[in-house]
Structures are given as C-alpha cells and as structure tokens.
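Asker: This is the structure alone, sequence omitted:
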C-alpha cells in the first residue's frame, strides 16, 4: 500500500466517524499526491457540499466526471449543487444525462421538472411530472406540482384532478390546497377557491401566498373588505412584496380608498423606483379620482419604462376616451390590438369609441368581437346590448342584457340597461323590476336609483320618485344628472325654489350642462325671478347657436323654444333631431313591422291619441269638439295614456268616443298594433312634444294617414307625421317655411273651445279684495307667462293711472313676492297687485267679469285663459310677440271678431291700452258686443270647427287614396252652422 492509499483509508475512517475536519484535510493530502483519485474527489466534494462550500464541491465533482462520465452519483450530486448555485441550465444538462443512463430515476426527473416549473417552462415540467408518475412515483408533492404546471398552462380540469389527488394523498399538504384554490378560482368557482385557500392558511398560518390568493379571490367575489384584510395579512407576513402591494392598491381603489392607495404606491415607489407597473397602478388610482390628464401621463410613463403590454395601451385608451380625445383613443386601443390581436378589452374600448362617434353598427361589431374572444366578457355583451337599444332593436337588446346577467348576475350596468330598455318601450313594471334586481346587489348604485326614480315619475308614483332621487343623491352627491332630473320633477310639482336649487347644483358641477339652462329659465319664470333670467336666456340662445354651428344635437327642447325668440330654423332643426331620436328608439321595429292597412269602410275611422283625456285644459275643450263631430259619417276612436289616475272627464270621453282604449300599460309596439287592428284611417296626435306624449307609436306608422293637431301646435320635424293642422295666424307664411309638415290651414282659429256654464251667483269686487272703483287689469295665465317687457308696460300704465289695479292668478309665494318687488322697483306700490286663488271654473268665469280688461304678455299669450275671458265678456288685449307661443292670442281674437284688441308691437300695445282705459265707453261697447255675439262668432262654434276638421280629413284621405304625396291646403270656410 502506497502512501496515498494509506491516507485515503484514514480519511474514509474519519469521514465515517463524523470527523469532517480531519477527513477534509486527509482527502486534500490524497489529492495533493494523486489528483486523479476518484474516491478522494467524490468524498471531498460531498463533505464540502455539506458544509456549504458549493463552488469547490462543483469543481471536484467536475474532475470526478472527467474520470468517469457515467457515474450516476456524481452526475446527480453535481446537478443538485449547480441547481443550488442557480446554474439551472448546467444542472438540467446533468439531470438529463442521468435520465439517459437510468430513465427510472424518478426523483431526478422530478428535480428536473421542478426547475422547469420555476422557470415558467410548464409544458416541459408537466411532461416530466407525468412520466415520473407513470414510472411509479406517486406522492402528494409531485401531484401538487403537476397541478401547478397544468394550471399555468390553463388546463384547469386536469389541474383540478391532480390537486385533488395531492390532497387525498396528504390532507395536510398546504401547497396542494393552495394550487387547488388557484385552479378553482380560474374556473370561476370562487367560493370553493376561498375554502381551499383558507385550508392552506390553517395548515401554514405564516405562509403568505394563500393569503395573497385569498385576497385576490375575495375581490373577484366583490367582497372587498375581506379582500383587503387578507391582503394586509399577506403584506405583514411578506413586507414590501410587489405583487401583494399591487393587489392591495387594486382593492383600495375599488373601495374608494384612493388616498390609502396613493400612500401605498408611494411606499412601493421607494422600494421599486424604476418599476414599470407602479405608474400603471397609480394611473388607475388617479383615473378613479377623476385625474384623467394625470392618468394619461402615468400610463405613458409605464409604457416608456417597458410595460409595452396591451393592458397598458388599452388603459391609456380608456383614459383618453374619458377625456373624449377620440383620435388618440382609437390609436391607443389599436396599439393594444397590434400587440395582441386577441385582446378582448381593447375591442371593448374600440366599441366605446365607435359608439361615441355615432357608428353604432361598428360599435356593436367591436363589442361582439370582444365577446367572441372572451365568451364570459359580460361587460362587453352589456355594451353590445346598449348600442343595440340605441339602434332601436329592443327585443334583441333585452336578450343581450339577459345573456350578460346570466354570466354576471352582479353586473349593475346590465340591470340598469335592461331597465332602460323596458322603459324605452313603455314597459315600466318590468323596468322597475330590473332596477330592483340590480339594487339587491348594489343598493347604493346611483344609476340604478336614478333610472328607477325616472320610472316612478313616469308612472305617477311621485313620492317614490322623490325618495329614490334623494337616495341617488346620497349615493352620488357630485352627479349633475341626478340634480337635473330631480329639478325637473320638483318643477312639475310647483316646488320652484327647490327646483332652482337643483338646477344650480347641476350647473355648479357641470357648467356646460346645456340642457339645464332652459329648465332653469322656466323655473325662474315660474318664480318671476328676473334678476338672472336674461342671462339664462342669453346663454340658451348662445348654446343653440354654438350647437348648430358645430353640428351637435341641440340641447334645448323644441317645446322650450316656443317661448324663446330664437330663429325658426333652429326650432325646426331641434324638432327634426328629437323626432329622429324618437324614431331610432324603435328602429328595428320600424324596419321589421310592415303594417297592412284596412280599406275604408262605410265611415272614415279617425283615431285621436292623447295623454290629456282628463281634467286638463286640452281635455276640457276637446271634449266639446268631440261631441260636435259627425258620428254618422265618421267613426271616432280615442287612445288614452295616463300618468295619473283617470277622472270624471275621462269617463265622459269614454261615453262620447265610439271606441275608447287605454294604452297606458301597453308597449309602443303593442299600442301601434292595437291601432292598426282597429283599422284606423287617419291617426291624429294631440300631444306633440308635451308631457306624456308617445310619438314612438306614430313612428311605427300604424295608420296610413297621420297628422298632428292642437296639443302642441307647431312643427314636430317628424317624417312619420307629414301633416299639421293649424291656422294662418299661429303659423304665418314666414314660419311655415320652417315646418317639416305639409300644413292644413283651418279658416278660423285652430283652437278648440268650450261653452262653459257661467255661475249666476252674484259676485262683487269686494269678494276678491278688489277696490270697487278701480280700473282692473287682469291676467289669469300662469305667472311663468309674464315677462319683464310686458310687465314694464303694465307698470308704466299703472304709474300714470292711479286707480289701476293688477289682478293676477295666484302662483307660488316666491313668484308673488318677486312680482311685488318688481312692481315696487318700477314705482308701483306692491299692494296694487292682487292675486286670485283658484275657485270652481263656473265661479271663475263669473269672477272674470269683474275686471275691466285682460292683458296678454309679450312672449307667451294665453290659450284657454284667453277663450275663457272672451266667453265671459272680458276684453283681452294681445300683442303679436316674437315667439310662436305669442301668436295664439291673434288667432283667437280674429276668430272672436275682435281685431281692435290685436296689436303688433309693444308700442302699439301700450298705446292701445291707454286708449281703451281713457275711453271707457268704447271699452264698454266692446264688452257689450262680445256678450251679444259670442254665440255667433267662429271661436265658440264647435260645430263649425268640427265640420272644417272633417272636411280636412276627407281631403287628406282623398290624397292618400289617389296615391299622391302629402300636399298642404286650405280648408274652405263653410257657412256658420
């Protein structure tokens, strides 16, 4: 035995005895004598590896392999050392050499798989794990790791099977439970995932991954407080972990804890100053706080730092869209698609862009593409439903919303959209049910509350509407739309000061909310609050001009424009826009429903459609006209829609019409079918753009001839109502050029009137607080019709006429007080204005006879109030003002044969007032003539008006039967009936 052999023998003995220090020294002596001694190389490498001297151990194993390249133990041990040194490629190479020599070395195969799994090479890892199992190695860890590999490959069914095997083999394998939770979360089995994560946490309370995964899963379930709690626990176990921090930021943003999110982002920024994802998350947080410009800059910073991912570009597109920077939105979303052509969120963003620019068909295609790429993308399906509703395909829209809700029953926007779609088709019961379902999961969702309030309001449930609007404001106090809607409701309830407060709040939040200004102006007029009225009207006129110039939809309604001195072409354009929107609501039905029209029978069937067949100014006057109609030659159908309960006047209509239908609960489509099945020849709209109108029914063309008359009295701009019945004074030639309809001119006033009973109970001025010897000026219109210019004329007259008293209809306390202040400011004692309370109509007509003269305002003359005055024998002085609403007085007075009471300028108006006041005998003669001729003048001849209308109906029908395009005409005057 040579010296090296003796030393090796002693080294092995020391090694076996556990004397590592002596053994190492002796092995080194052996190698100094014999560098190629394989035993010394292997044993010394083993001892050095055990003591952590891995680099030298690896070198020794390498030398040993040069002596015997097929030594499995050396290959295995060196592979383990290289893996520990992070030299995974070299380790894998050695493991593969082991498996080439001994394929059944399953533990080496598992080690190789573990490396591939950690390096993200899940496909290779899975194959190795499977082969190890097939070769007989089966324990909990290998099945858990195989599940992890399959999960990362999105092979969730296989992953779940392997995780379940792992748990069966070892119920205390926390890794197996954690991967099971991840798999179930990937399968959207979130409750089961939570249970698995909680099991892993129970087994390993100090292990942070399942707490991180649990927090993320709670967030997916919408349980945000629980999510934040789990993530905070993960953060405590692994402080400053980037993934946990990002998840916490996401939950904080969802909880509205934007300041806390910002603080955490600041902390993470200090730890990871150049991280590309942190600007991305900060951008999301800024966007949630409304800092849109800042979010754009941060998304761009994230991209510059290397986050050149579709998520970053798409979120940049979303912020740009919120800023309505539409060209940039389009470019950013397309960049996301260029990076990943199958990225569904980018197509959803492009859908939003296309919807905003009015390309609804393109928008729908983008949304459906997003859904094709991600079948469970409920938000994209909901968005497709939204544009489908805008296209007028309501049934399809409803089905799409229901599909979205099948996927995500908690999607508030889908419940809201579903309710709005029902609402759009007059299906308010179903709308309310949809909003209620959405509110079960989102009791504070302002959109659901706001839309529910609208449905309540439309169905006359006013208390419920008020309460629901207030709940919406509690939920979203910075939303201008809710203030606007609540203001409109308060306006209809005559709670004017509150309405003004709501409108002003809306404008403070959104100064360019143009639609508000016309309602604010109307509210100010209701209160005779003229301090800011002129500025409001000027802003309305400015808005209209700018909207027309830029090609935008006019925000001021056609109805509001009737009392504003705006160009007639603007009124027509606004009417056309509103009519087009009305038709678009049922566009699909318009294309798919082709009604067949029944031929005329023995009688021409006339259908009247109105929400006002009740105690209403139109209802009361139209009832007399209806009773005057020729039922021998015509058959009359009434189609009613009510927002309030029917009343005794409704009952009278039910008796006078040949047929009376209540369409209130019917959808627009069903209503049109009822009308068509009734075989109506001529369908007459009596509402136009007034409250309760349902022009959607007319847009479906249920009757061959459709015409507007009476209730609105001006152009509707609708191609589906080609005729308008009017008179030459209400729509003179210059205004006729700005009407979309062919005009049918009645020879007298277009207004229907009633010969109401006048109380014979003796009344005195003293009964109403009027001085016995005063010269009493009267105006019994709503106070909102009084304007500063007319009021200034009245006050100048009163200053010059000391015995003059102004007698007005009672209004709100605020309106009355403001008029008193305006009078005082013009040098007239406030107590010279006396306000008359409401009394029964027969008594009111008798009361009118106590006045000396009634006065119309400048911008808005009276209608029924004017005919009431004339019927009672009270002269009324009118002025043809600059608005359509100011022409009615001219029409009425001509039909009453009282041309001397018509003036055509404020100067003439004022002079005539002084003239009549100074010539009381002349005024008395006018009164006497009014009383003696009222039964003879055309104004109160309902039979004459009925015959003229019937003649017009026949002339329209003749055009239709001859296949002619609609043409306007004058109805020839007949002899007084």
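Answerer: All right, it came through fine. Just so we're clear, the structure is a prediction, and the values are computed from it rather than from any experiment. Residues are numbered from 1 along each chain as shown.
Asker: CA only for contacts and neighbour counts going forward, please
Answerer: OK.
Asker: list the helices and strands the helix or strand residue 150 falls within packs on?
Answerer: Following DSSP states H and E, one finds residue 150 within helix 140-152. Helices and strands touching helix 140-152, by 3 or more Cα pairs under 8 Å, 6 or more residues apart in numbering; DSSP states H and E, are helix 106-118, helix 122-134, helix 156-169, helix 174-186.
Asker: And the third one, what's buried?
Answerer: Translated: helix 156-169. 156, 159-160, 162-167, 169 (16 or more other Cα atoms under 10 Å).
Asker: Likewise for the first one?
Answerer: Applying a neighbour-count criterion of 16+ other Cα under 10 Å, one finds 106, 108-117 buried in helix 106-118.
Asker: now for those, which pair is the farthest apart?
Answerer: Distance extremes for the buried residues of helix 106-118: the farthest pair is 106 and 117 at 16.0 Å, using Cα to Cα.
Asker: Pick the one among the buried residues of helix 106-118 closest to residue 277.
Answerer: residue 117 (24.2 Å).
Asker: on that earlier part again, of the buried residues of helix 156-169, which is the nearest to residue 556?
Answerer: Nearest to residue 556 among the buried residues of helix 156-169, with distances taken as Cα to Cα, is residue 156, at 56.2 Å.
Asker: what's the closest non-adjacent residue to the closest one?
Answerer: residue 183 (5.9 Å; Cα to Cα, 6 or more residues apart in numbering).
Asker: Okay, that neighbour and residue 210: tell me how far apart.
Answerer: 13 Å (Cα to Cα, to the nearest Å).
Asker: Same question for residue 773.
Answerer: On the measure of Cα to Cα, residue 773 and residue 210 end up 94 Å apart.
Asker: try residue 892
Answerer: 82 Å.
Asker: Break down this structure into its strands, ranges please.
Answerer: 604-610, 634-640, 659-662, 682-685, 705-709, 723-727, 742-746, 775-779, 804-809, 833-836, 853-855, 876-879, 902-903, 969-970 (DSSP state E).
Asker: another structure for you, compare them:
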C-alpha cells in the first residue's frame, strides 16, 4: 500500500554561530517557505549559499526547495557538492540517499542508507527508507524487519505503525496485519489513517462483509483519507477520474490490479471471483457500476466474453446517470458546416508519449487531407509544444483540465462527423465523454470486445480474422466493421537507435536461443508464464528475454520460475530503454512469444517491423486473436496456431531446429515488401473507406449497419 516515494529533507534554521547576514537570509527563506512562497524561499536560500557555499544547512534547504519544485536531479547534484559533509552524520547521509532514490539511482541510495546505519544503527529515518525501498523491490521480509525495528525505537510514532501495517498487507500477511492494526487502534483510537487501513485489510483478506461494516463505520475524516488513498495519494480526485466506491470488493480488486502490474498473481482466483460478483447484474439492477478498470485488467483474467460484455453494460449504465448540470441532448445537426470535408475527432491517449505521438503523426500524414479534416483532443495537461508541433496543421485542443461535461461542451463546438477514441486501456480513457455524445458517429478504436454492447459507441472495428463469421447482433451490439486484413494500424514514427547493439551489449548469452517477450507486465498472465516456463525446461539452452520490469515484478517472476524448476540464468531482464532503443534490441532475439490471453500487439508489431518472427495462439476473444490478425497481415500465417499444445510444440520444434528459425526470418524479411501490415498507406485508405461509409449513413439519417471494407492497395 505504501509506495517508496522519496521525500525532501526538513528545512533547518541556521546554526547560532553563523554570520548575521547568512542567518537573516536563512530565516527569511524559512519564513517564505512557511508562507507557501517557494520561489522566494529558494532565492533566499540560494543567496545564503552564495555567502557560504559549503554550508550544509543552506545546501540542504536549497535541495529541499528543488525537490518541491519537481527538480530532483538538480537537488541531488547540489547535495553531491557537499557529499563529504553530509556523510559525516546519519541525517546527511539519509538526505543524500533520498535524493539518489528520487533520481532512480537505487544502488547508490541503498549504499547511503546503509552508511547512515553504520553511523547510527538506530537511525529511524534510514531504517524507514530502507523499508520503503525493500517494499518497492518486493522484499517484504526485509521491509517488515526494518519497520519492526522502527516501531521498537519509536512506539509512539503513528507513522511507524502505519508503515508496518502496509508492509504486512503487501506481503499478504493479512491476519498479522489485522492483529497489528487492532493494537494500533488501541494506542491511537479513531486514528483516520489506521481505521481506514483496518477496513482495507479486511477487504484484502476477502472478509467482504466485515470490511463493508468497517467502511460504513468510518468517520468523515477517515472516509476522506480513504478517497485520498484510493486515488493514489493525490490531494483531490481529478475532475474526470473514475468514480471509486468505498466497497470491499472494489478495494480488494484495485489492490489485486496493482499486484497484476507487478506480476503478482497470488490473488488471481479470489480476484476473478470478486469481479464476477461485481459484474453480476442482480447486484445493481438498473444502477450500473463503473467497471472500466475491470474492462482492462479482465482481459488478462479467465473471464468469459459474456462476463466482459456484462461489465461493459454495467459501465455504460453507470456513466449514463443524470448529470448534476444537465446538458441539452446531442442533436447531430451540422447547419454551420461550410465545407464538404469529413471531420474526424481523435481522442489521443497522450501527447507526452513519444511513441504514441510519432505513430499518430505518421498516420495523419497518410490521410487524404482533401477529403478529411482532423481535430485532435489531448488528455495531456499542457502538452509539450515539441510533441504537439508535428501534429500541426491539425487542430490540437487540450481537454485534460476539463471535466467530462466541460469537454463535451467544447468538443461539440467542432463540426465532427466521427469521434474516434484511442484511449482505452490508458489512464486518459474517458468514456464519459462518448457517453454524452459529441459526434453523429462514435467509434472506439479496439474495443477488445467481440460483441461490444450498444452504448456510446456505434461501431465495433474488427477484421475478418478476429470475426471470421461476420456475426452481427442488430439492436443489441455495436455494428461490426470488418477490415480485410487487420484492424491493427501499424503506424511507425520512430527509427531504431544507432549503432546496432550486440547481444553482449544487451546482457544476452551469445549462443543461447533467445525467446523474446518484451511486453508490458499486464500482458503476462499465470497461464502464459507457466507455458513459457515449460518451454524453458524443454529448451535448456534457451533464455526468456523480458523488459526491465520493476524490482518487485522481477522478484515475483523469478519466484514463480524457481518454483517451476527453471534455472535463474534462463530469465534475462533488459536494461532500461527508450522506444527507439527497444526497436534496436528486437533483432537480437530469435523468436517473439505472443502472450496467450492478452496479445502483445504493439510489441509484436515492433518485433515484426525489425525482422523478428513470432508465434501467436488464436484464442476465442478479441484480445487473444489480434496477435494472429497481425501475424497473418505480416505474411506469416503459419506462425498462428489454434491451441496451447500447438503453440508449445511449434516453439520447441523451432528452438531445436535453428534452420527453421532462419527460414522464418528470411520469409518475414521478404514479406515486408508486399505484406498488408507494412503498407500503412493502403491500411489508411481502408480506414478512410470505413469512415466514409459510417459518416454517409449518419448524414442520411440512417442507423449504424454492419459492413465489410474492401481491400486496398497503393
């Protein structure tokens, strides 16, 4: 529960024996800081530091302000200038360690913390920070040991009780956590942080009835603390954040979702059961429940298509509740239109993500601007001009600071024919905007549902592989649109980093069979990882190449691998890399492994672009069939298998016959000249044909209709 966020050192007054002018400046800075004027405080402290460049008080004060102004690197650089002075006492060493951790230099931070403990074995701040660091890395026994030590040193310290409770819950020692919290409430009755955590601990232990009772009994202050906790420690819920109900199953699910991001699957069965209870319509008839997080994380869980459909329907119902300030219904009239262009509104998912912005720029460059006009809506607060500039001359409007209602009013000012939502699965996804309708035609790019319930989105974009039977549920579901090759648009805006890397550079064994799985942690589910471990046992000279996950995720995967009998050397985690660096790394692999339940998609496309062949297993859901759609469009239909047994058998056969792997790589390279996946211009034309059909029906006053898009070639 507690994240190991670095914190700035407290600001100290000048020592009594320091010069008068220096002391006056320090006092002025302390007063300005107390009044909330950080800039004035920083100016005063910098002036004091000019008088005494080596004064640790002035340097620490300046560093503290730099931390608070979100400049941790500058703060750390400043502290390093007086490193010897700071290392002379445990407080100084701890401040250095906190600064190092803020800059991601975790080994150095640990060394500084341990140095502080050599100076004072009972130094509580260093013990606390080491505990937080251990928790970040999933070393719960160490975290609990440090927190226990802090509590024994300062039993009257409320934070010490809270840290130990958080670490016990993180270790899933829920019985111990509840006993500990019971003692804490005896010492600090009605303490809001502790009372809230007791309710959360009951929920995490899956004692939902007792947890709901504890939640209902929270006083207003504890309820406020709970909402603060649920929204990631932010001071206030953002205007468009998903509504979070203080419900025991919701609390349990959110913590389990966080664990999935760390590849911690110990609660998967209980999570699936809890979601099924939340999804069941009889629990909230006619009311709905905002389950948008379940719509994403559920893709990696063993939930049926019907259950996921119910989750979508519940979310649409929740988002359709009456607004506090009702708006006029969407009319769809375009009386102010002065041109015959088709106006496309695009809800981007980020304009600070270089990869996403470059891909959108590459796509827009391929469109026919004589026929289409694009309006890009940015969910990124104050999008950086350097990233937004490539999207010009298309209109770019920031809507991050708007509530859903305000965003709807702004977007309705534009003469849109079609609204295309690219945000699903990202923090910027705002289906509440689509629910209130901003265009005659609304399309969610990649809904992940084979049967998308009719709601704010009129059409479900798919292709002939994902939906081979062309099924359409008129009146019940969004109309199915089948593209001829693949619904995944492989738009590339980046080029690989140069020079090319070697296996030695990447930390890969030179002669090993490298099975590449450079995918986000959420894409790996227990069944997929179990299958991959069986492959490593069958191919002892192989390694599984994974991204630079967090230390906690790496520890969780290593634990599961060890339990499966896989040698530690067979798991290789890549170092930190940018998007371009990752592209450059891809050719070093021998075979890309597509996850079974929630396909890799972008990572898979990156691998194919860089000439790395892949294997995918076509499941029954859209999330598990998109990989097959991508591979077939890349000219490798033989790399798409129909069941898990064939997936494993194919990988083992290829691993034992490197000549087959070389042949696949050659075929992929030859296919790049003609395969549909790599012909972005043609795929864009197909998308334009789909938009034109949809907009035409809407202008004629006709309802959405399922249709197939004919193939296009340049």
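Answerer: Looks like it arrived, so ask away. Remember, predicted model here, so these are calculated numbers, not experimental data.
Asker: Can you calculate the TM-score here?
Answerer: Overlay of the two chains. TM-score (TM-score structural alignment, normalised by the length of structure 2): 0.62; 487 aligned residues with a Cα RMSD of 3.2 Å.
Asker: So which elements touch the helix ranked longest in structure 1?
Answerer: Longest helix of structure 1, by residue count under DSSP state H: helix 942-961. Where contact means 3+ Cα pairs under 8 Å, 6+ apart, helix 942-961 of structure 1 is packed against helix 617-628, strand 705-709, strand 742-746.
Asker: Residue 31 of structure 1 is nearest to which of those?
Answerer: Per Cα to Cα, nearest to residue 31 of structure 1 of these: strand 705-709, 111.9 Å.
Asker: so where is the closest one in structure 2?
Answerer: Using TM-score structural alignment, the residues of structure 2 aligned to strand 705-709 of structure 1 are 441-445.
Asker: Next: stretch 805-814 of structure 1.
Answerer: Under TM-score structural alignment, the match for stretch 805-814 of structure 1 is residues 543-552.
Asker: Buried ones in the matching stretch, by neighbour count?
Answerer: Going by neighbour count (16+ other Cα under 10 Å), the buried part of stretch 543-552 of structure 2 is 543-552.
Asker: which residues does residue 780 of structure 1 contact?
Answerer: 807-809, 865 (Cα atoms under 8 Å, 6 or more residues apart in numbering).
Asker: Which residue in structure 2 aligns with it?
Answerer: By TM-score structural alignment, residue 780 of structure 1 lines up with residue 518.
Asker: just residue 623 of structure 1 next, same as before
Answerer: Residue 623 of structure 1 maps onto residue 361 in structure 2, by TM-score structural alignment.
Asker: Check the burial of that match by counting its neighbours.
Answerer: 21 (other Cα atoms under 10 Å).
Asker: Could you dump the buried residues of stretch 543-552 of structure 2 into TSV and include distance to residue 660 of structure 2?
Answerer: Formatted as TSV, the buried residues of stretch 543-552 of structure 2 follow (distance: Cα to Cα, whole Å):
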residue	distance to residue 660 of structure 2
543	18
544	19
545	20
546	23
547	26
548	29
549	31
550	35
551	36
552	37
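Asker: Name the nearest of these relative to residue 180 of structure 2.
Answerer: The closest of the buried residues of stretch 543-552 of structure 2 to residue 180 of structure 2 turns out to be residue 552 (Cα to Cα; 24.1 Å).
Asker: just checking, that closest one touches residue 140?
Answerer: No - in this structure residue 552 of structure 2 lies outside contact range of residue 140 using Cα atoms under 8 Å: 9.6 Å.
Asker: ok, for the match of residue 623 of structure 1, nearest residue in space, not its chain neighbours?
Answerer: residue 391 (5.6 Å).
Asker: give the contact list for that neighbour.
Answerer: 360-361, 364.
Asker: Columns distance to residue 129 of structure 2 on top of those, output as CSV?
Answerer: CSV is the format used below for those (distance: Cα to Cα, whole Å):
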residue, distance to residue 129 of structure 2
360, 41
361, 43
364, 47
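Asker: Now do the contacts for the residue nearest to residue 321 of structure 1 when sequence neighbours are not counted.
Answerer: Of all residues not flanking residue 321 of structure 1 in the chain, residue 329 sits nearest, at 5.4 Å (Cα to Cα, 6+ apart). Residue 329 of structure 1 makes contact with 316-318, 320-321, 350, 353, according to Cα under 8 Å, 6+ apart.
Asker: can we see that at 6 Å?
Answerer: Taking Cα atoms under 6 Å, 6 or more residues apart in numbering, we find residue 329 of structure 1 in contact with 317, 320-321.
Asker: and which of those residues is nearest to residue 336 of structure 1?
Answerer: residue 317 (8.9 Å).
Asker: The residue lying closest to the closest one once chain neighbours are set aside and residue 346 of structure 1: what is the separation?
Answerer: Nearest non-adjacent residue to residue 317 of structure 1, counting by Cα to Cα, 6+ apart: residue 329, 4.5 Å away. Distance of residue 329 of structure 1 to residue 346 of structure 1, computed by Cα to Cα: 10 Å.
Asker: which residue ranges form the helices in the stretch 101-250 of structure 2?
Answerer: Using DSSP state H, counting those that start in this stretch, the helices of the stretch 101-250 of structure 2 run over 106-119, 124-136, 140-153, 158-170, 174-187, 192-204, 208-216, 220-230, 248-260.
Asker: Just confirm residue 832 of structure 1 contacts residue 807, I think it does.
Answerer: No - look at residue 832 of structure 1 against residue 807 with Cα atoms under 6 Å: they stay out of range, at 8.5 Å.
Asker: ok, back up a step: pick the one among the buried residues of helix 106-118 of structure 1 closest to residue 915 of structure 1.
Answerer: residue 117 (103.5 Å).
Asker: and the closest one, how far is that from residue 78 of structure 1?
Answerer: Distance from residue 117 of structure 1 to residue 78 of structure 1, by Cα to Cα: 20 Å.
Asker: now residue 882 of structure 1
Answerer: 100 Å.
Asker: who's more crowded, these two?
Answerer: Per other Cα under 10 Å, whichever of residue 882 of structure 1 and residue 78 has more neighbours is residue 78, with 29 against 19.
Asker: Residue 537 of structure 1 versus that one, what's the distance?
Answerer: Taking Cα to Cα, one finds residue 78 of structure 1 at 89 Å from residue 537 of structure 1.
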